[in-house]
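Visitor: build me a model from this:
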Amino acid sequence: MVFEDHYGFSDSTSLTQVGNLTIEERVYKGTTIDLGSFDADVSLTLWYNGTPSGSQTPVVAEISFKYEDSNASYSRKVVNRAKTAFEAIQNLTTWTDPNSKTKTRFVYDYDTNFCD
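Guide: The predicted structure is shown next:
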């Protein structure tokens, strides 16, 4: 009932494949970054077009981290360490692609008629 209550669509509405794209997502968690007062949880997300085989390369790879303070009182030290961590990840040039796409951009670019 949550979807119906919030958006007015029946919870029993079936999903329809869009753009002939079927993504299988694998998310790997369990690593943290020390930000001082908080630890940030790190995730590696891999998207595969269909069910991945042993040698298949992901179509999208994304590393992200998140941290939360229920009081929203982030210190300058925490914010600066988060920025430093983000920039350090960006600078891993053998691991990152400066021309990469976000997951959302990948979906929109996959089929140019996606939103027609």
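Visitor: okay, CA-based contacts and neighbour counts for the rest of this
Guide: Noted.
Visitor: these two touch, right, residue 45 and residue 28?
Guide: Yes. Using C-alpha atoms under 8 Å, residue 45 is in contact with residue 28, at 6.4 Å.
Visitor: who has more neighbours, the two?
Guide: Taking residue 45 and residue 28 together and counting by other C-alpha atoms under 10 Å, residue 45 has the greater number of neighbours (17 against 12).
Visitor: buried residues, the helix or strand containing that one. List them.
Guide: Using DSSP states H and E, residue 45 sits within strand 39-49. Buried residues in strand 39-49, counting neighbours by 16 or more other C-alpha atoms under 10 Å, are found at 39-43, 45-48.
Visitor: one more, for comparison:
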Amino acid sequence: MIYDEFRASEAGNRTDKEAPITEAARPPTYVDLSEARMVLAELGIQLTERQMKRAAETDAEGRRKLPFFIDPIDGRLKIARQALIDAYRKRQIAAMKNVRDNSPIQ
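Guide: Predicted coordinates:
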């Protein structure tokens, strides 16, 4: 109860510079290949394990389709959860900008 009162008083004393932590300010959450598949499934994108592995593989120039990296501690591929979501949103926005408007001129 004392903690709740302290938090309430601190919230009342907060200045604009001391805003609460937002999603953008939180440290990134890193997920592996299987967790990345689940994140995409939440967005309605169903991929097989093989498709996820292909997206994480490097091409002849050493680039990946998605920004996966090798975790220095356990040596497995990881990606920031938000980077994965942002990659799909960027493609969706680009596709929407390229749609031709076929509506008749009035």
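Visitor: care to give me the TM-score?
Guide: The TM-score (TM-score structural alignment, normalised by the length of structure 2) is 0.24; 32 aligned residues with a C-alpha RMSD of 3.0 Å.
Visitor: who are the packing partners of the strand ranked longest in structure 2?
Guide: When secondary structure is assigned using DSSP state E, the longest strand within structure 2 turns out to be strand 77-80. With contacts defined as 3 or more C-alpha pairs under 8 Å, 6 or more residues apart in numbering; DSSP states H and E, the packing partners of strand 77-80 of structure 2 are strand 30-31, helix 33-42, strand 69-70.
Visitor: report the buried residues of stretch 78-85 of structure 1.
Guide: Neighbour counts using 16+ other C-alpha under 10 Å place 78, 81-82, 85 of stretch 78-85 of structure 1 among the buried residues.
Visitor: so what's the residue count around residue 7 of structure 1?
Guide: Residues lying near residue 7 of structure 1 (other C-alpha under 10 Å) number 9.
Visitor: check contacts around it.
Guide: Listed by C-alpha atoms under 8 Å, 6 or more residues apart in numbering, residue 7 of structure 1 has no contact partners.
Visitor: for structure 1, what spans make up the strands?
Guide: 23-34, 39-49, 60-66.
Visitor: in a markdown table: those strands, plus distance to residue 106 of structure 1.
Guide: Below are those laid out as a markdown table (distance: least, C-alpha to C-alpha, whole Å):
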| stretch | distance to residue 106 of structure 1 |
| --- | --- |
| strand 23-34 | 11 |
| strand 39-49 | 10 |
| strand 60-66 | 8 |
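Visitor: confirm residue 53 of structure 2 sits in a helix?
Guide: Yes. According to DSSP: H, G, I helix; E, B strand; the rest coil, residue 53 of structure 2 belongs to a helix.
Visitor: which residues touch it?
Guide: Residues in contact with residue 53 of structure 2, defined by C-alpha under 8 Å, 6+ apart, are residue 33.
Visitor: let's see that with 10 Å instead.
Guide: For residue 53 of structure 2, the contacting residues are 33-34, 77, by C-alpha atoms under 10 Å, 6 or more residues apart in numbering.
Visitor: give me the buried subset of the residues you listed.
Guide: When burial is judged by neighbour count using 16+ other C-alpha under 10 Å, the buried members of these are 33, 77.
Visitor: number of residues surrounding residue 37 of structure 2?
Guide: Look at residue 37 of structure 2: counted by other C-alpha under 10 Å, it has 19 neighbours.
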